[in-house]
Every structure is written in structure tokens, then in C-alpha cells.
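Student: Quick one: sequence plus predicted model below, questions after.
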Amino acid sequence: MNNKNVLSIILGGGQGSRLYPLTANRSKPAVPIAGKYRLVDIPISNCINSNIKRIYVLTQFNSASLNKHIKNTYHFSFFSQAFVDVLAAEQTMKSDKWFQGTADAVRQSMHHFLSNEFEYALILSGDQLYNMDFQDMIKKHKESNAEISIATYPVNAKDATGFGLLKTDDENKITSFIEKPAAELLPDWTSDVSNEMKKEGRNYLASMGIYIFNRDLLIKLMENPDTIDFGKEIIPQSIHNHKTVSYQYEGYWTDIGTIESFFEANLGLTDEIPKFNLYDKNRVYTRARILPTSKISGSMLNKAVIADGCLIHADKIEKSVIGIRSRIGKGSVITNTYMMGSDYYESLEDIEKYKIDNLLGIGDHCKINNCIIDKNCRIGDDVIINGGAHLEDKETENYLIKDGIVVIKKGATITKGTKIQ
């Protein structure tokens, strides 16, 4: 298909308060995942792999690091019409307000989109982990003469109450939609899904927050300033007036909305065959850093994902993701941990200066379990961090405990001998 027909709009999300403190200094799409990527790389890579190369990313909170990442990453030929542009909320003659919701973000940025030629707008979320061929969804959208397509995902009863659910007729046309239904309403919302999904008890069709709109309809829908959200207003109001179809997707997909889901998604990459498979023909693109290979001495590694440029002397690293430029000292044991790594190396002079205290990375003889370590942290020697259900939620200047996961804040120093257990 001619990719000039499609314009992609990635919604960067709001303040990302459920991912705090990872979103204290950066927008949600800029949160580092898998040791070397950022969340926004996932939808952008899905677009590029689907030959869609005109992409806007909408954001309004802490957008500086996102801007920098995109500027340093997505370079297309000078003669190409391809681009990835960040649109932060801006004051204009028509509006002086922040984005109020997903549809309002699109409405306020509409004048930028309409400067491009396109027939279909592909609207995506900036905080999901999945691998999807959008060309197939667009092809089916055209074949069914739809005005709106919604990507849907079969979920079980436990998860169903957290999503917008929909029902379809025999031709995949959506007949009804409900946002986050109460558990007692669920019996009325089961859908026809594949036998494999039925076996897993996934009988409800959830909206993935991935939409295709025909250009003319999107322009028309954006004329009403009172509709501020796609899931809560635009979709429920549109299904009876405009042909809206479901595109059922059964691959791996997860919405990274909480610290717990973020932690599980990252540690899931250490599985024998990860559900989100980075070792695949569909590449995930990110910033090309010129880093040396990782150097590992005397360490036992089991189910460990190690990024570039690391210096590791640990005794053992198990079921952990170790990000770029990470340094781990002798005798340390790291389990069930996502260490994001560092943005820079310390010089030999810096190492001399800090070695009495805390070097960048993890020191000697540390034991760290159930932990997320944000970028540029200094963890001194003999530190014990043992996350788990036994720990109550709390926050200090340097770390936060949420659902048993200990999150060391970006740039924090955990001094020698500290115990969080």
C-alpha cells in the first residue's frame, strides 16, 4: 500500500502519575525499557516496519528528553518525505489550554496534521508493548469500507473491567461499546473469539486504544470541542452513526500503565522465548550509540539481558535486565532487577574522586532483588535491597516502594551499607 495514504499520530499520554517516579523528570514515552530503548520506540518501530513513515508524537509533560531522543534517533533521507515530529501542547489563538484528553490532543494539533496529504489517520498509544503489522489493519479497514477501525484484544474477566469493551456482529461491525464495565455487567459482554482464546478464558474484546479514522470523518468529529476523549466519548458516540469495525489482534500486547506492569514487561524479556520478542525479523529501532561491547568477569549469568558498554564483576545476575553503561562491582548478586544503566561513563579522575564513597552503578558485595534502578544511580558497597510483598508502600528522597517493588530514583545515591528489606 502507498504509505502516503496514512498519517500516524502517537498519543504520549498524560502526566504518567502511575509510573512515578520513572516519570518525575521525563514523559511516559521517554521511559527507558529493555536496557537500551525507550517506550516511544515501540509504536514508532511498528510504524516504520509497516512502511508508515510520517509520524507525529503528541506530548505535554516533561517533553525535553523525548524531544532529544527523537531528534537523535529518527533520521530519514534528505529527499524523503518521512519524519517523526514531537508536538508538545502549545498556546495558539484558538486555544490556550493543556490537552484535556486524547481527542482534545488531536483536535488542538489538527492544523499540523492537515498540512499533510493523507486518507487515513492511524492513532496509537505511546505506552504499549507489542509488535503489530498496521498494513494488515489498514487493508481490512479499506476492504470493509469502514469509517473507523478499532484494534481489539481478547481479555479475561479479571482484566475486562479495566478496559473499554465492545461487541461485534458477524461482519466485525461494532454494535455496542462500554468503558470499564462493573464486574456484574460482564456476562452481557462476551464476544465470539477464536477457539484458542476461548481455551484461555479470554472471551471479552477490549479496545487497544489503536484506531484508524478516515480523514474526512476525523475532521468532522474534531469540530465538536466538547468531546475530549476517544474511549469515553468519540467511540461510543460514533458506532451508531459511522461504520466502525473491530480488527482482532491475538499477539502479545501489554499496556504499560503501572510500575508493576512495567516491571513485569521488562523482566519478561529474560524468558527463554519472551512473549515480546526482540529477536525477530521486525526490528525495534532506537538511538544508535557508539558503545563498546560489555565486559564480564567472573560472573554467573542466568536469564540475564545485558546491554552494550557494561563493566560487570558481579558474582551472579539472574532474571535481570542490565541497561547500557552499567557497572556492577565484585561479589554482588542481582536478581529480578531492571537496572536502566547510565547516560555517561565516569573518567578515571572521577573514579578516583568517588571511590571513597559511591561510584556510578552498583558497588561491591551488594544483594539486590525485586528492584528497578533508574538511570545514573550510585549504589555503594554492601547495600542490601530486598523487595517483595513484605514491604509496605513508602517514599523517601532516594527511593519509592510500590507493590513490593523498590524503585531507586533517577540519579539517587544509596550510601554504603544501606539496607532496604
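Tutor: Here it is on my side, so go on.

Student: all contacts plus neighbour counts: C-alpha atoms, from now on.
Tutor: Will do.

Student: Sort out which residues of stretch 261-273 are buried, please.
Tutor: By neighbour count on 16 or more other CA atoms under 10 Å, the buried set for stretch 261-273 is 262, 263, 265, 266, 267, 268, 269, 270.

Student: er, stretch 378-390 actually
Tutor: Buried residues in stretch 378-390, counting neighbours by 16+ other CA under 10 Å, are found at 378, 379, 380, 381, 382, 383, 384, 385, 386, 387, 388.

Student: And residue 206, how far from residue 102?
Tutor: Residue 206 sits 18 Å away from residue 102, taking CA to CA, to the nearest Å as the criterion.

Student: Out of the two, name the residue with the larger neighbour count.
Tutor: When residue 206 and residue 102 are compared for neighbours, residue 206 comes out ahead with 30 against 23, by other CA atoms under 10 Å.

Student: That one reaches residue 152, doesn't it?
Tutor: Yes - applying CA atoms under 8 Å as the test, residue 206 and residue 152 come out as touching, 5.3 Å apart.

Student: For the stretch 1-150 of the chain, which segments count as helices?
Tutor: Along the stretch 1-150 of the chain, the segments classed as helices by DSSP state H, counting those that start in this stretch run 41-49, 64-73, 102-108, 110-113, 134-143.

Student: next up, a second structure to put side by side with the first:
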Amino acid sequence: MAAVIDLNEDVHTLLPLTEHRPIGTLPFAGRYRLIDFPLSAITAADIHSVGLFMPESERSVQDHIRSGAAWNLDLIQGGVFLFPYVATRDYQNDDLRARYYENYTQFLRGSGSKYTVVMGAKNVANVNLNAILNYHKAGDNRITTVYKKLPLDRIRPTDWTLALSEQGTASAIVQAKERHDDQGKNEIPSFMDIYLLATTDLIDLLDDAAQSHVFRRLPELLRDYVLANNANAFEYTGYLARIDSIQRYYDSNLQMLDDASFQSLLLSSVPILTKSKNEVPSFFAKDATVVNSLLGTGTYIEGTVQDSVVFRNVVIHHDALVDHAVVMQGSKISTGSTVKYAILDKGVVIGPNLTIVGKPDKPIVLRKNQTVFRESEVEGSAHA
């Protein structure tokens, strides 16, 4: 197999966390980035050629991936291939539009692969790509899709879902709001943005699209391909989080405090790999209290942390309280301050004796490198 990871995912619903990074490099679970999950699945499947199709804000992707060594992809033959972003406004230009498709087809032809898996980064899961490949080979359709059954209360109107036939094949990929056959059902097959098909079929699909005067991105082409041909539908049964809103990002991080979710995602059949950072262990002062929390390395804890996810090199000073919060790398909470129901992006500094409190269903978000010395500087705080 070869693999394509398309990082051109809509970032607007995750602002301000995605002001300077794509969804794929959002930090997760104390030490990972979202892109680590598809890359780890690719490594476990022994895939040697990976095409990364870059978003507009690509610096953080390059910094995280580098040579691909963390995922054993720094190879003499194959490895990680990074393809530049082409702005949407340029697709009206015939040459630039052709380049979009040509980037894909050149990579696919050079990979020498029989099959290709196409993935995004906003679905956090522990996926066995070899099992999906075997399922595809045993199926009767030219393309295979992947889904997980989710309860109705976890499905939003704009979520992509599979329309399944009585034979268990996928007849279409539709948004949940367009479904009309779910009366009496307790679960809906949520589509995981994973496709697997023969490389030659994918090249033909892209070549045909290049001849059209109407530009369509690869995900749209593949959704239409499923509608035209039907698809094998592989059911995934492990942990799944769809990161496409602030609330879902917050909730899925805190779900890692649940042992069953943590084990299913991070200690399952596929080891989750990430860029290594050789840092000192976390330090806990004698008066520190840490309860039901996940901490990265290099943290310095003098205060109280409970029911929270804390990333690397975070400092929490004496008499500070962090409760039901996601605190990213390099942040600092000063003496006497309380942070609750909040997301602190990288490098946030909270001054002393402040109370920053959001709500479970509407966490406060502080921007990258934001410094707060007055509660009135924080929009949405209970004390603002």
C-alpha cells in the first residue's frame, strides 16, 4: 500500500486553536498531535510511501514530521513526501488546477503500490490498515470505506455518515442532516474519512478530474466515486473522536482520563508514535495534589491539578488550581489562580490570584502565547 494524508481540513470551527496550525498538528492527550494517529497506523501496516498534502499553515507540520524518523519513515526508498498547498483562488487557473491533480498522480505512480489508503487527521482512532486491506480484497466493490456506529446523541447534522444497504455495503456518503431512513434506530454509521482502493483506479479518477473545468478536491471525488460504484463498508469498533469543534476537542481530551478510552486508543493493537523529546520527568512539590489527570514530561507542579490534561513543560505554582482543563505545552499558572473548564493554548501565562472559569459545555479558550493579568481580559470568564 501507499498512503495519502490530506491535511486540507476546515479549520474555522476550531479557531482560535487553528489560527497558526492545521487540525493535524493540534496537541492531544498530553504529548501527541492528531497527525500521529494516521502516521502510526501507516507505520504499523508497513507502508513505506506516504504523501502529505499540506495545508495553508504548514510550518507546524514540517516541524513535527521532519524526516519521518519517529514513524520509521526516513527511508532510502519511499518515505514521506510533502506536497505544497495551492490556494483555492488559484484553481480557476488551468495550469494550477492541473498541478493539484498531478501532485497526487506523480506520487501514486512513483510509489509502485497496488493499493492506496486515503486518510485525514481529524478522526482520532487506532486503526488497523492491514485488516481494512484484507476486508477490501474479500469484498466485491472497487473501493472500501470505514465507519463506526455511534449513538444518535454523538452525531451532529453536518457529520459525514454512510448510507448502508441491506447487504452491508455503502451506497453513499451523506451528511447526517440528509438522512431520511433512521426512524427507530439508536445508532448511525459515522464515516471516518478513510478510503482504500486500487492505486490504478485512484490515478484514473484523478486523471479524469484533471480534464474537467469544474474543480473538485480529492475527498469530493471519492465521495462521488462511492455513490457511483457502491463501496465495501468496514466497521471499526475501537475508540473514535471527531475533532471538528472546540467542544469536541475539549471533550475528547478529557475522555483520555477514562481508563477504557485511554487503553482503547493508546494501548491497543497499533502503537501510537510521536516525535520524541528527551526531557526531565515531571516534578511534584511536597504540597502538590494531582488527582485523575494526565501529565506530560517536564511539568512543575506546586498546586492542585484534578481531572485535567496537562502537556509538557507546564508550570503550576503554589495554591493554583487546575480543574477540568486542557493546558498545552509551556503554559504557566501563577500563585493563587484558578483555571477551570478551559483550554490554554501553548505558552499561555495566567497571572496571580485570578479566576478563569468557563462552563463544561462552553470551555474558555486562551490563544497561543496569551498573557492574562486581569480577569476582564478573558472573554467568557465567570468573573470577567
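Tutor: Arrived safely. Predicted model only: the values in this text are computed from it and were never measured.

Student: TM-score of the superposed pair?
Tutor: The TM-score (TM-score structural alignment, normalised by the length of the second structure) is 0.86; 366 aligned residues with a CA RMSD of 2.8 Å.

Student: one step back: restricted to strands, list the buried residues of stretch 378-390 of the first structure.
Tutor: With DSSP state E as the criterion, strands contain 378, 379, 384, 385, 386 from among these.

Student: And the last one, how close does it get to residue 369 of the first structure?
Tutor: Meaning residue 386 of the first structure. From residue 386 of the first structure to residue 369 of the first structure the distance is 5 Å (CA to CA).

Student: Kindly report the same for residue 75 of the first structure.
Tutor: Distance, residue 75 of the first structure to residue 369 of the first structure, by CA to CA: 39 Å.

Student: Ok, residue 243 of the first structure next?
Tutor: 51 Å.

Student: Could you do residue 402 of the first structure as well?
Tutor: Per CA to CA, residue 402 of the first structure is found 14 Å from residue 369 of the first structure.

Student: Compare the two (neighbour count), which wins?
Tutor: Legend: neighbour count by other CA under 10 Å for residue 402 of the first structure and residue 369, higher for residue 369 (23 against 20).

Student: residue in the second structure matching the more buried one?
Tutor: Here residue 369 of the first structure is matched to residue 340 in the second structure, going by TM-score structural alignment.

Student: hmm, back to that, any chance of JSON lines for the helices of the stretch 1-150 of the first structure, columns distance to residue 84 of the first structure?
Tutor: Shown next, in JSON lines, are these (distance: least, CA to CA, whole Å):
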{"stretch": "helix 41-49", "distance to residue 84 of the first structure": "8"}
{"stretch": "helix 64-73", "distance to residue 84 of the first structure": "7"}
{"stretch": "helix 102-108", "distance to residue 84 of the first structure": "16"}
{"stretch": "helix 110-113", "distance to residue 84 of the first structure": "12"}
{"stretch": "helix 134-143", "distance to residue 84 of the first structure": "17"}
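
Student: How much space separates residue 129 of the first structure from residue 77 of the first structure?
Tutor: Separation of residue 129 of the first structure from residue 77 of the first structure (CA to CA) stands at 28 Å.

Student: Look at the two and report which has more neighbours.
Tutor: Between residue 129 of the first structure and residue 77, counting by other CA under 10 Å, residue 129 is the more crowded of the two (22 against 8).

Student: Now for that one: which residues touch it?
Tutor: Residues near residue 129 of the first structure by CA atoms under 8 Å, 6 or more residues apart in numbering: 39, 42, 252, 253, 254, 255, 256, 276.

Student: Please repeat the previous calculation with a cut-off of 7 Å.
Tutor: By CA atoms under 7 Å, 6 or more residues apart in numbering, residue 129 of the first structure lies in contact with 42, 253, 254, 255.

Student: Please apply the same query to residue 38 of the first structure.
Tutor: With the criterion set at CA under 7 Å, 6+ apart, residue 38 of the first structure makes contact with 29, 30, 31, 32.

Student: Tell me the residue in the second structure aligned with the third one.
Tutor: Alignment of residue 31 of the first structure against the second structure is given by TM-score structural alignment, with residue 26 as its counterpart.

Student: Skipping its backbone neighbours, what lies nearest residue 7 of the first structure in space?
Tutor: Leaving aside its sequence neighbours, residue 7 of the first structure sits nearest to residue 121 (CA to CA, 6 or more residues apart in numbering; 5.0 Å).

Student: Map the one you found across to the second structure for me.
Tutor: With TM-score structural alignment as the criterion, residue 121 of the first structure lines up with residue 116 in the second structure.

Student: correct me, but that match touches residue 1?
Tutor: Yes - counting by CA atoms under 7 Å, residue 116 of the second structure touches residue 1, with 5.2 Å between them.

Student: Dead centre of the second structure: give me the residue that sits there.
Tutor: residue 122 (3.0 Å; CA atoms, centre = their mean).

Student: count of neighbours near residue 295 of the first structure?
Tutor: Other residues within reach of residue 295 of the first structure, judged by other CA under 10 Å, total 12.
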